[in-house]
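Chemist: My questions concern the predicted model and sequence given below.
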Amino acid sequence: MKHVFTISLLATGLAAGLSAVSAANAGTIPAALAKARDLAPLPHGWLVLDKNALRLVDAAGRERASLPVRGRQLDVRTDSAGNTLALVIDANAERAVPVRADARAGTLAALPALPAAGYGIEAACLYRDAQQLTHAFLVGKDGQAEQWLLDGDAPARVRRLALPPHVKACRADDAAGTLYAAEEGLGLWAYRADAEGAPARQPVALAPPFGKLADGAHALAVVPGGVAAADGKGGLHAWRRTGAAWRAVPVNAKGVENVAVDADGRLLAHVGKGWKAVPLALTAAAPEAPLPVVLPRTQTEPVARAGDAADDPAIWLHPRDPAASRVLGTNKKQGLLVYDLQGRQTQLLEAGRLNNVDVRQDVSFGAERFDLALATQRDENSMVLFTIAADGTVAEAARLPTELEEIYGACVFRPAGGGLDAFVNDKDGRYLHYRIGRAAGKFTAQVVRRFRTASQPEGCVADEASGQLFVGEEKRGLWVTDADATREPRLTMVLPVGGVLKADVEGVGIYRAAGDGAGRGYVVVSSQGNDSYVVLDAAPPYKVRGAFRIGVNVTAGIDGASETDGLEVTSANLGGPFARGMLVVQDGYKRMPDGPQNFKLVAWDDIARALGLD
């Protein structure tokens, strides 16, 4: 029997999504709720957690249903249709139990408990991400914690994470993507709730001598525009959130044992023998419009090294069987990896610390023709050239030294007269334009042009249809110049950092369908600063067509992508979902489960639909 957890909850949580909840609760707190340890508003009622049961009561306080449980840590999410998912800790079993609640029908239905964590669960809370997927955080007394995805046929552990010891409560601000942890004795912390991307932690308020939160935080609630917490002495505190900063705001209540919010987002405090509303001058900021999300169709096997290892992909197209094409990927702690389109590794070439890789096929050197991949080798400051056989087998062919001191990024270009040009850069901004040739059966390299960016570059791509070279400067933006070695390399800014493009600027690729010519096509850029991908026209005036994120494919069990370094894109018909081409991106954080980095494969058709492209 499948454990169906798909709820399709569309609200943004109690802090920002309570407009979907009926106003029947507004202004009144039924007397029957007085003894509740914890409570949460529902459409047409309340969920109440007391000593021995989770109870569903209507707006007048009449009990409609109950589940016997010695529970704690009630949290809920409700959608615009009134569907509610609750989470409560079964204190006897030390398991987190999801519960479906329907106040209109008067029903409570416990779903299977989440798998045993292997430690006592001290706190638990729900989180709704930007993709509208529902997650649960489970926190142990010693700081062990896990994040679980509740959508799908069964819950899936997204990641393990470390939180402070002695966390008494947690809550998530869905709109801000923030997980709050109330640490007994020390204070209130804010963590990044999204599993994708670099972990982040900031103190909101601390106990003396670092702050004024007496004996740390013991209970908390996300309210519109900020967060509120009760300290260990019964004092109540609130903070207004502005970006990544929190500022204390006045709030007057003493003897507070717990806090919650009502249907209108009002702060409720449990004081003495009951619950009361506490005036709080906070308003929610208008949320930013979310970027569209596309899902990966498949992913590669993880690389064989932990940490920041995978970096840049390239695509080789099989000359006769597109489904037999290959994805090449660098492991900058080991070498070059080769994958099939199902993500299975077919080769590992231990060539050392390779950073960027690019591929060109049918490269002519007089009567000789090769499919070639070129990668930068960071230990030797060299270019490593690989040949690719007709069956997709990759072999190292040459190591070509460079003048650079910290070689970094690279891309290649086939000039009209034959041969191969390579653009390689240094962390200091220098670009060297090399002409790769053949002499006496060996590959050679000669510098034919030099230019530079003002600060560190990395990704670049040469568009052979237009003769343009697009160059990413990590902190400043995307530039364009002429790829022709005979022309002056004047850099022109195409898309500066600061708007849709967020630093660091990393991987760059060209999508150009066969026969489109130089007047059409798209540039795809990794906007690492906000874990997104920007698409713009490949021809002046380089109009931005939109940006998107790569999210979780729940059905396939594939996590999203974040902190992408390199990417590559092709318009070739690779069959199946990739009939209009494919985008391959490096994923900086492998989740579901945690593991070494890998590469995600995305259908271009999905991107085109999300952004309304031709």
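Modeler: Yep, it's here. Numbering: from 1, shown residues only.
Chemist: drop to CA atoms for contacts and neighbour counts, all remaining ones
Modeler: Will do.
Chemist: What separation is there between Asn258 and Gly45?
Modeler: Distance of Asn258 to Gly45, given as C-alpha to C-alpha, to the nearest Å: 20 Å.
Chemist: Looking at the two, which is more packed in?
Modeler: When neighbours are counted by other C-alpha atoms under 10 Å, Asn258 and Gly45 differ, and Gly45 comes out ahead with 28 against 23.
Chemist: take a look at this one as well, against the first:
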Amino acid sequence: MHRFILICLGLFCGLVSSLVAAASLPDAARKADEIARLPDGGWLLAGKKGLSLLDAGGNPQASLAVRGKHLETRAQAQGALAVLLDSDSQQTLLLDVQGGKLTERGRIPSPAWSVESLCLFRDVQQLDHLYLLGKDGRAQQWLLSGGPARLLRELALPPQADSCSADDARQILYVAEQGAALWAYAAGGEGVPARSVIAAPKPLGKLQAGAGAVTVLPGGLALLEAGGERLHLLTRTAQGWRIQHSRRVPASEAMALIDGQLWLREEAAGWRAQNLPLPGARRAVANLPVIAPLVQTDPVQRFGDAADDPAIWIHPGDPKLSRVLGTNKKQGLLSYDLQGRETQLLEAGRLNNVDVRQQVRFGAQQLDLAVATQRDELALALFQIDANGQVRDAGRIATGLENIYGVCLYQPTEGGLEAFVNDKDGRIAHYRIDFDGERFSGRKLRELRVATQPEGCVVDDRAARLFVGEEDRGIWAVSARADSKDAPQLVMSVGRELVADVEGLAIYHGASASYLIASSQGNDSYVVVDAAPPYRYRGGFRVGINAQAGIDGVSDTDGLEVSARNFGGAFSEGMLVLQDGYKRLPDAAQNFKYVPWRDIARSLDLK
């Protein structure tokens, strides 16, 4: 079995620390199974006889009687975090290394399978994660920051995964499938699971014996082939990964990056420095600001692609008693309170998008209504909301569309209610909703069209402006008034900031400015632009982990909604509600997350 050791200091750890001069191994370290250099110049040595801590001069400071392997470290503000697998119990030890002491922080329990390798990862929020890999392809990702270690997710990796290494700067997890390929995975834990091949054996690639051990370098990767007798240095170019340098080496069992120099543990001679031109450090990847959710809802009651779109109903007397409505496109309409607890479920079938308008005037009568698209009935599904937030089914309006999809509402100043409902073929039907005191009906006013599939849409009632998201192309704006002859205007194209699919859209009406928020599903982010011409781009952000509250991040978002109302506390400036495509911490069915608007405004310097 071939293992690797990644020693991370300074930029490798995401923290700035002083690098000591090129390392000279203490005598005790030369024959150690695994070694790690610490930010203060000290050493950790692991092996069958235990874990030892040495100072910079090689003098013993502390020890731990554990038959351990797979030693990994990350620098901390004070000292270092170290992890080590107890070979006997299969538990992973979490250790704080500081002031010449080894302090056990906790243990990760043994999974129901044999751990073959592990690696640490630090995300863009500077939260520490631990990956545990099993030989049969099973794996776990644990969140180590913000309290006791918690299981973030379970995942499937190659069946012969023998070593791993995480690139904190690029947010990539590299996994070596013994004797086969070297794979790259998104390390953060959110989003659509995907992988790519970095290197493969012949005839698919240039490796002779397949992947063995892998270590992240400042500007690339070091890879030992299976058997440990050939070393490759890989760099990434615009055309993909390439082998920059290869050489035969004495049979080796482990690698370590120490003070910018690569070391191999040779079977016969122990640790030996490699005189190699390592790839130069790459430019850091620019990251969008990350904002944490404050509340999450109960998961929906169906697994898979189920939760889709939220809407907000505001209580007329006490905004703290407001409700968030959400669609489950395998079941119906859900209602949640502001603490995220499910308060109601209406088994209304395959609902996709939903929107809400309140105090809608139909003659002398005022009603609060939610309208959703019902995909089996190809109809608008209407729901009435009483003063306490209770929702009841109020009927259907047939549309004649063949593949009904998204919907948004428009409340004209002169009263009544209108709906824009779209079809996957690009049609957008504009309906007037009428009410005779007992039944709702609809009449078609006009039809608009985009070239390809739309879904998300929102109407700015104040400006009588409709925004439509064409998933693969961008966001369009056009007058919401049925008698308008204005041509649609492209507000924002899919590109660098807005990445297809374009999904949910919402309008935030602040005291001095209004903003359009869009779900940029392709890169798990959200863009903010002015809601009025010239539609200036104000920035983007992501929604990450709230470690203290035990709430995972948000990714692959379909629908979203926002309100500027004062809901109290952290939501005094309003809140953004997001559908989460991948519920983690732990794995569960999809749900919705609530994000304070004040945190978004501060991050993007909004009014």
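Modeler: Cool, got the structure. Small disclaimer: the values here were computed from a predicted structure and weren't measured.
Chemist: Just the TM-score for the two chains, thanks.
Modeler: Scored against TM-score structural alignment, normalised by the length of the second structure, the superposed chains reach a TM-score of 0.94; 597 aligned residues with a C-alpha RMSD of 2.0 Å.
Chemist: And the strands in the stretch 501-607 of the second structure?
Modeler: For the stretch 501-607 of the second structure, strands defined by DSSP state E, counting those that start in this stretch occupy the ranges 502-509, 514-520, 525-530, 537-543, 560-563, 575-580, 591-596.
Chemist: now do the stretch 351-500 of the second structure
Modeler: Under DSSP E, counting those that start in this stretch, the stretch 351-500 of the second structure gives strands at 351-362, 365-374, 379-385, 391-398, 404-410, 417-423, 427-435, 440-449, 454-460, 465-470, 474-479, 489-493.
Chemist: And for the stretch 1-150 of the second structure?
Modeler: Using DSSP E, counting those that start in this stretch, strands in the stretch 1-150 of the second structure cover 34-37, 43-47, 50-54, 60-64, 68-75, 80-86, 92-98, 101-108, 115-122, 128-134, 138-143, 150-156.
Chemist: what's the fourth one aligned against in the first structure?
Modeler: Think strand 60-64 of the second structure. Using TM-score structural alignment, strand 60-64 of the second structure lines up with residues 63-67 of the first structure.
Chemist: average distance between the matching stretch and the second structure?
Modeler: Comparison of stretch 63-67 of the first structure with the second structure after fitting gives an average deviation of 2.5 Å (mean C-alpha distance after the TM-score superposition for the first structure).
Chemist: what sits up against that stretch?
Modeler: By C-alpha atoms under 8 Å, 6 or more residues apart in numbering, the residues outside stretch 63-67 of the first structure that reach it are 53-58, 103, 106-108, 110.
Chemist: Stretch 183-202 of the first structure too?
Modeler: Here stretch 183-202 of the first structure has contacts from 127, 129, 147, 158-159, 164-169, 172, 177-182, 203-207, 213-218, 229, 232, 531, 560-563, 588-591, using C-alpha under 8 Å, 6+ apart.
Chemist: Just the buried subset of those, please.
Modeler: 127, 129, 147, 158-159, 164-169, 172, 177-182, 204-207, 213-218, 229, 232, 531, 560-563, 588-591 (16 or more other C-alpha atoms under 10 Å).
Chemist: Give the aligned range of stretch 284-292 of the first structure in the second structure.
Modeler: By TM-score structural alignment, stretch 284-292 of the first structure lines up with residues 281-289 in the second structure.
Chemist: how long is that stretch from one end to the other?
Modeler: Using C-alpha to C-alpha, the two ends of stretch 281-289 of the second structure sit 23 Å apart.
Chemist: go on, stretch 408-421 of the second structure?
Modeler: 7 Å.
Chemist: before we move on, the earlier item: just send the strands of the stretch 351-500 of the second structure back as JSON lines, with distance to Trp183 of the second structure and mean neighbour count too.
Modeler: Shown next, in JSON lines, are the strands of the stretch 351-500 of the second structure (distance: least, C-alpha to C-alpha, whole Å; neighbours: other C-alpha atoms under 10 Å):
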{"stretch": "strand 351-362", "distance to Trp183 of the second structure": "36", "mean neighbour count": "23"}
{"stretch": "strand 365-374", "distance to Trp183 of the second structure": "41", "mean neighbour count": "22"}
{"stretch": "strand 379-385", "distance to Trp183 of the second structure": "46", "mean neighbour count": "21"}
{"stretch": "strand 391-398", "distance to Trp183 of the second structure": "49", "mean neighbour count": "17"}
{"stretch": "strand 404-410", "distance to Trp183 of the second structure": "37", "mean neighbour count": "27"}
{"stretch": "strand 417-423", "distance to Trp183 of the second structure": "39", "mean neighbour count": "25"}
{"stretch": "strand 427-435", "distance to Trp183 of the second structure": "42", "mean neighbour count": "20"}
{"stretch": "strand 440-449", "distance to Trp183 of the second structure": "43", "mean neighbour count": "15"}
{"stretch": "strand 454-460", "distance to Trp183 of the second structure": "34", "mean neighbour count": "27"}
{"stretch": "strand 465-470", "distance to Trp183 of the second structure": "34", "mean neighbour count": "25"}
{"stretch": "strand 474-479", "distance to Trp183 of the second structure": "33", "mean neighbour count": "22"}
{"stretch": "strand 489-493", "distance to Trp183 of the second structure": "33", "mean neighbour count": "17"}
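Chemist: how about those strands, which one is nearest Arg283 of the second structure?
Modeler: strand 489-493 (26.9 Å; C-alpha to C-alpha).
Chemist: what's the average distance of the closest one to the first structure?
Modeler: Counting by mean C-alpha distance after the TM-score superposition for the first structure, strand 489-493 of the second structure comes out at 1.3 Å.
Chemist: for the stretch 101-250 of the second structure, what spans make up the helices?
Modeler: Taking DSSP state H, counting those that start in this stretch as the criterion, the stretch 101-250 of the second structure carries no helices.
Chemist: Count the neighbours of Lys576 of the first structure for me.
Modeler: In this structure residue 576 of the first structure is Gly, not Lys. 10.
Chemist: next one: the one 4 residues further on
Modeler: Look at Arg580 of the first structure: counted by other C-alpha under 10 Å, it has 18 neighbours.
Chemist: In this structure Leu348 of the first structure contacts Leu336, no?
Modeler: Yes: the pair Leu348 of the first structure / Leu336 is scored as a contact, 5.8 Å apart, by C-alpha atoms under 8 Å.
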